[in-house]
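Chemist: Next come a sequence and a model predicted from it.
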Amino acid sequence: MTDEHPDVERGSMFGMPILKAGRKAFASWYDGALVLKLGEPDLTAAALAYVR
């Protein structure tokens, strides 16, 4: 992703690998799962039964 989007950088937070845009983290990897920071419309969609 960082190759395709120059504004996205790899980093580390609390010992976990993260992706960030500017100084804001928006994705990380935890316990074998991708963790994303979602906005309000995405939170509604994530409430669907098939989303873990």
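Modeler: Everything's here; your move. All of these numbers come straight from a predicted model, not from anything done at the bench. Residues are numbered from 1 along each chain as shown.

Chemist: C-alpha only now, for contacts and for neighbours.
Modeler: Fine.

Chemist: Hmm, residue 30 is touching residue 12, no?
Modeler: No - Residue 30 is beyond contact range of residue 12, at 11.8 Å (criterion: C-alpha atoms under 8 Å).

Chemist: putting a second one here so we can go through both:
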Amino acid sequence: MKSAVKELEEKGKAAKAASRKLAFLSTGVKNKALLNIADALLDKLNEI
């Protein structure tokens, strides 16, 4: 089992890589992604 610290480090690296890719997308695409994330969070509201 991974340690919590190692898991957080990996998630941080993945988020940094994703942010670099997102920087080149249009505002419309980024806004759509944010709306999709918001919908997913609302769908899982009872689990969060």
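Modeler: Received the coordinates, thanks. A quick note: this is a predicted structure, and the numbers were derived from the prediction, not measured.

Chemist: TM between them?
Modeler: The TM-score (TM-score structural alignment, normalised by the length of the second structure) is 0.26; 24 aligned residues with a C-alpha RMSD of 3.1 Å.

Chemist: Could you count how many residues lie near residue 30 of the second structure?
Modeler: Look at residue 30 of the second structure: counted by other C-alpha atoms under 10 Å, it has 14 neighbours.

Chemist: For it, which residues are in contact?
Modeler: Applying C-alpha atoms under 8 Å, 6 or more residues apart in numbering to residue 30 of the second structure gives the contacts residue 22.

Chemist: Next one: it from residue 36 of the second structure, what distance?
Modeler: Using C-alpha to C-alpha, to the nearest Å, residue 30 of the second structure is found at 10 Å from residue 36 of the second structure.

Chemist: What of residue 4 of the second structure?
Modeler: Residue 4 of the second structure sits 28 Å away from residue 36 of the second structure, going by C-alpha to C-alpha.

Chemist: out of these two, which sits in the more crowded spot?
Modeler: Between residue 4 of the second structure and residue 36, counted using other C-alpha under 10 Å, the more crowded position is residue 36 (12 against 9).

Chemist: where along the first structure do the strands fall?
Modeler: 8-13, 16-21, 24-30, 33-36 (DSSP state E).

Chemist: Show me what counts as buried in the first one.
Modeler: Right, strand 8-13 of the first structure. Of all the residues in strand 8-13 of the first structure, those buried under the rule 16 or more other C-alpha atoms under 10 Å are 8, 9.
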